[in-house]
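In: Test case, fold it:
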Amino acid sequence: MSTDEPTTGGSRHTNLNNSVNDSDGGNSPKIGSELPTPYERVSEFHEEYSDRAHLRLSTTHGERLREEYTREFTESYESSAPREWDDPVKGQEVVRREAVTWGTAVLRTLEDYADTRRTTVNLEKGRPSDPEYQEWSVQAETRWFASYQKRYYAQMKGWLRELCGGKRPSGEYTEPDFENPHVALVTLSASSVPNGDRVGPVEHERVRRESWQDVYHTLRNTMRSKGYELGDDWQYDRRSEPHAGERGGGLNHCYGHDHIVIVVDGEVDATDFQPVVEKHVETCDWAGETAHALEKAIEVKAADEVEHLAEYCASYAAIKPVDLLERPIEYVAWASAVNAANVKTVSRSDAAKHAATADACRQRAESPQCDQDRDHAEEIIPSTRRGYELECAECGSPHGIDQDQTLTAARSPNDGPAIADGGLVDRVEQLKERWPSARAGATVGERPQRRRWRLAIEEYLKQNPEADPPEILGQLQLPPDAREVLAEIEAGIDRSVPVGFERPPEWQVKSITVGEEEYPASSGNGVTMVETKLPVERVYEESVLSERDDVTRWRCEKTNVAIGGPNAGRKMAGYLVKQGIKHPWVIESLVVIEHVRGLNSI
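Out: Here you go, the predicted structure:
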């Protein structure tokens, strides 16, 4: 956000430059320059990669894609009414849903991107009738924007600076968290022509990524066997990028692969990561051993051997603050595929995220353009994060904070046996939790039943001040729910004292402006994912035809046609679809087994 404070009175400010130090103005092209149009880039893709442009994103049944990257084919149906006086049931049924071609995906991605560059998000704080009502506008942004990539790069620099040491933009030096940092770059890829035929990019992306869970566990176990624990002794940053240029090899251009940046606090070499690469080759059917040879897939350096460590790592991960329309066509093609599949291109260990957050916290404390006065971890508070006891009061990151120390100055005000304020703080918090969307609220008193319990307990305690809770509830024959009232009495909570709260208004989206048109904000504008629906694959996979791999010949009883040989079930599915039979649940009544592998005809 801009460091200028938005003013009151209903005027609208804009924040179209995401960096106060960026002279290029966010995603705006330099003065005098013109960006290529989406159609020019699509033409370039067709000219340079005609064999890929006409490929469908995936030819797999059940592939999940964003709805706008698919084509639907429907058929009308009409069912007879259950009773003669009822109307017949009519409707449309999706009989086929297929992925669009790669070239079409490139066009749609770039058109959406161009629209987003013309889009501003209009925010408002409070209601127009409020005296301090404010409006604010920001440039809409996606992960393909130069400003977004710039933040990616800043986060990577901050992470590496915290672990390996280095100067911050202010000129101050960050002491390294690791004593002997080494950086490993591990590359994982897969063939785009695994069986001699080129596969769709979304299918390739899915198959390549399916190995990650096994790869991650192998990486963690390998590091643990060498005495390194995730978070304390090593961290990782995993990013996808397209094959392009010298490293990619022309065969896989436009298809994706992964780079894992691993920082280890100790001496390691390439052979230490060989089991990780081998696990990928083992679990990914399309990963070849040649492409994952030790000298190709793994590179390890001591951090002090690399002059510009962040630039070195970023060069592998295609992190550049460049407009998508100006990216190499291989990058644009890859971006359209991951956009269609709606998959993440970045994942990091929690500790890596915490380190990057801590670096940003230090920079905010040093910047005259920010109102943060305290440095990272200058004040600590109890943490609600799993596995951590303490965190920074400013940024919430536990990075660099000794988790074994005791908390004194930052101790929670509710950490005591009694509540000196009559429980007002707790009551206010309970009220806020009960109505999370309310701008203000108040309460006094309690339900009559609880009031009767309270009076009975207070009277009993006057006569028996040393009585414990089980005795009190038992003697008064009160239900278990009354224990909460007893706890309030012991804590000194007085329900007769009214309590209330007021929430300051928060920023919320008011409208979206695209070009000159303004549209009101509405819910339900998220990404809609659908599955491809291919009739032949559906009939095969969802029927008895796929359940019997040992059948070498099937016969259709309706037409008396028999189909045998390799993949007899899939061939029969194709035949049935040509006959107009597209519903898997009727297949079992139409086909019979005529021959089973290893047995005589039946």
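In: From here on, just use CA atoms for contacts and neighbour counts.
Out: Fine.
In: Pull the residues that contact stretch 278-297.
Out: Applying Cα atoms under 8 Å, 6 or more residues apart in numbering, the set of residues contacting stretch 278-297 from outside is 185-192, 194, 207-208, 210-212, 214-215, 218, 270-271, 274, 277.
In: change it to 6 Å
Out: Contact with stretch 278-297 is made by Val186, Thr187, Ala190, Ser191, Pro194, Ser211, Val215, as judged by Cα atoms under 6 Å, 6 or more residues apart in numbering.
In: what does stretch 310-321 give?
Out: Outside of stretch 310-321, the residues within contact range by Cα under 6 Å, 6+ apart are Ala146, Gln149, Lys150, Lys157, Glu241.
In: and that stretch, which residues are buried?
Out: Within stretch 310-321, the residues that qualify as buried by neighbour count (16 or more other Cα atoms under 10 Å) are Ala310, Cys313, Ala314, Tyr316, Ala317, Ala318, Ile319, Lys320, Pro321.
In: again with stretch 261-270
Out: Of the residues in stretch 261-270, those with enough neighbours to count as buried (16+ other Cα under 10 Å) are Val261, Ile262, Val263, Val264, Asp265, Gly266, Val268, Ala270.
In: now those in a markdown table, with secondary structure?
Out: Below are those laid out as a markdown table (DSSP: H, G, I helix; E, B strand; the rest coil):
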| residue | secondary structure |
| --- | --- |
| Val261 | strand |
| Ile262 | strand |
| Val263 | strand |
| Val264 | strand |
| Asp265 | strand |
| Gly266 | coil |
| Val268 | coil |
| Ala270 | helix |
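In: To compare against the first, here's the next sequence to fold:
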Amino acid sequence: MSSSDPSVSGADDTPSNRPDSRPSKETNSVTGDEADSTDYEELVHERVIEFMTEYPELADLPLSRTHGRKLRRIVTDAEWRDEWVEPVTPSEKAFKVTELERREAATWTDALSAFLTAHTRYKGLLARFSNNDGDTFEIPLVDAWGEEYARKSYARAMALQRQMAGGERPSGGEAVAAWSNPATGMLTFTGSSVPSGTRLSPVEHFDALHDSFSYDGVRDTLRNTMEYHLGLDSDEWGYWLQTEPHGMGDASSSDTEPGLNACYTHLHVGIYFDADGLDLHDVGSELERVIDKHVDVCEYASFDAHDYTAIDDYVEDSNGCISLNADVSNMGSYLATYMGGYTEELLEKPIEYLAWGAVYWSAARRRTSRSRVLTMAIQADACQQCAEHPETKQTDDHGDRVEWNDGRGLDVVCPCCGSGWGIDQSRLSEPISNDELSEALDTDGGRDGPLSLSQLWSSATEAASFGESTTRARIRSDVSSWLHEHPDATPSVPRLLGELRIDPVHAHIVTDVLDGQKPTPESFQRILPQNEWELEAIVDRDGEEHQPSGGGIDMVSLHLPVRHLLQETRLQHSLKSGEVWRCSECNVALHNAESMARHFAFEHGADRPESADSLLIVEDYHDRQRECMKHPAAD
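Out: Alright, predicted model coming up:
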């Protein structure tokens, strides 16, 4: 795809019906009034042209070159081929099938156009909800890139500041500081977008950064540093990861070049912790191992870009990859600015932010993540505000009532918000398990018969049970075994109760076995409340109503057979003098690995690495028998 036209290539890539314009369905949305969207189209066009002008070296860059990487369908371009399937028997006829030949990623320019267009389609849309009583209400539809979402992110960051350091809530109440000596830290992780002089596609770049933190050990190293080396409990610290584009500050200055990484991403990891008994300079030194881990596991990271030895003082200097602050309010405001993603309307934001956002939108990748502790703190702050606000139905303050929760995080939680933040975990003891409860119920002589499934699970709307408790199953097994060992006997229920030492409360089980009855499954279904709200319609800008559609983001995998073969076969290795690639199928010999990969994929249909590698022969005039060039069958 070329960026000469800033419009997006067709997203409906079915081979038989490729429309001229982009489809409107990306999520549950509809296109608004065309007249109102005219100005938005002009704005989108202007911003796309601005990107092409300011960053021509990025404009035609594909979003991704990784085979199998999923992107939104609208930012991919597919090519199809027709194949005839020959009949197996003479009575059958040959038939034609259409197969995907390749699916490539759109250019960065095309992705930016699609991103901004999708955002503007939310303008003026309303979601109408209704219940069985005939009540309705409407709310504006927004995406995760608008002003409202940015304001919510900003509010969450400020909620953390209140929970850690205290302060007045917007609802009027006063938050009590959770920690005796709250402090904050900031780690910054980046990576080169031009390693070895080759420009990376933006998705490959941010995948490497995010994966190093989430999957390759950086997050684990941070946890070990805070809990093992610094001695903090798991509820005495938390992190907030936020991404940000490079070049934002530099681009605003006419005297400064944005740099090679402009429009690419980097990661800020804000750390909240209780510094009681800790020296912040020692904390900074301990955090060096987290930076070292990132440099070690991230392919595109270098120590030169993370040189903490150049930082004179981790507490006084705030521009390095490690910084500490004893005043949580300073960090809270700093994080709130970045976490909020800048609160102006999306189309008014710097072009570096828009280009960066287009990449995250295209890959449907999260821009932020928080540890469980910080999420619980934010939930608790919102819960306290709901209790204080006169228009909410919540009357209990956060933690006034508690319940047990076996999910992730703290066990004793507020039933209003599900958070255990600030709640004494000793207020409840761990409840007995279901098996223990069944045992207790089965041996309770004062109970008249077993409880029904609906009584045992009063909070469920419907359920079914199969089998029975271990106690009942054991009694049934004991009785069955006795009858098997005494086939000629006709025992009474009291006799079996006595011989097998079965509690008389279980006499009905013995009776069932003697009568040949087997345990039957139990089920129930309760009538749901009549006032539950359901999404009824989507209303566009001119008042036309549309039925909400199901489904989420339409993601597809890139199919790049040549790239796949170059990465997963012996073609990934460089030839040495006297060596040549040869196809065992047709005897074609080539020196260029990419040409050979194309030959296998498109001449022989061998687009799987194992198939291509089996056809590939490496002829070596010097007969060096290099290990990396051995044929797979040789093993």
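In: re the thing from before, the buried residues of stretch 310-321 of the first structure into a markdown table, with extra columns for secondary structure?
Out: Formatted as a markdown table, these follow (three-state DSSP):
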| residue | secondary structure |
| --- | --- |
| Ala310 | helix |
| Cys313 | helix |
| Ala314 | helix |
| Tyr316 | helix |
| Ala317 | coil |
| Ala318 | coil |
| Ile319 | coil |
| Lys320 | coil |
| Pro321 | coil |
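In: now these as TSV including distance to Leu110 of the first structure?
Out: Compiled in TSV, these are given as follows (distance: Cα to Cα, whole Å):
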residue	distance to Leu110 of the first structure
Ala310	29
Cys313	27
Ala314	24
Tyr316	24
Ala317	21
Ala318	19
Ile319	19
Lys320	18
Pro321	17
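In: Nearest to Ser225 of the first structure among the residues you listed?
Out: Checking those against Ser225 of the first structure with Cα to Cα, the nearest one is Cys313 at 25.8 Å.
In: Now check the second structure for the residue matching the closest one.
Out: In the second structure, the position corresponding to Cys313 of the first structure is occupied by Leu335, as judged by TM-score structural alignment.
In: Repeat that for Asp232 of the first structure.
Out: Structural alignment places Asp232 of the first structure opposite Asp235 in the second structure (criterion: TM-score structural alignment).
In: excluding its backbone neighbours, what's nearest Asn325 of the second structure?
Out: Thr184 (5.3 Å; Cα to Cα, 6 or more residues apart in numbering).
In: Counting neighbours, what do you get for that neighbour?
Out: Other residues near Thr184 of the second structure come to 25 when the count uses other Cα atoms under 10 Å.
In: Pull the contacting residues for it.
Out: With Cα under 6 Å, 6+ apart, Thr184 of the second structure has these contacts: Ile271, Tyr272, Leu324, Asn325, Val328.
In: and if you look at Val207 of the first structure?
Out: For Val207 of the first structure, no residue counts as a contact, taking Cα under 6 Å, 6+ apart as the criterion.
In: which residue lines up with Val527 of the first structure in the second structure?
Out: With the correspondence set by TM-score structural alignment, Val527 of the first structure lines up against Ile553 in the second structure.
In: which secondary structure elements does the longest helix along the second structure contact?
Out: Identified as the longest helix of the second structure according to DSSP state H is helix 34-54. Applying 3 or more Cα pairs under 6 Å, 6 or more residues apart in numbering; DSSP states H and E, one finds that helix 34-54 of the second structure makes contact with no other helix or strand.
In: whereabouts in the first structure does the very next helix or strand once past it align?
Out: Along the chain past helix 34-54 of the second structure, the next helix or strand (assigned with DSSP states H and E) turns out to be helix 56-59. For helix 56-59 of the second structure, the aligned range in the first structure is residues 50-53, judged by TM-score structural alignment.
In: Quick check: Arg96 of the first structure touching Glu75?
Out: No - taking Cα atoms under 6 Å as the definition, Arg96 of the first structure is not a contact partner of Glu75, at 9.3 Å.
In: the more surrounded of those two?
Out: Neighbour comparison, Arg96 of the first structure and Glu75: the larger count goes to Arg96, with 17 against 10 (by other Cα under 10 Å).
In: Trace the more buried one over to the second structure, please.
Out: Under the alignment defined by TM-score structural alignment, Arg96 of the first structure is paired with Arg102 of the second structure.
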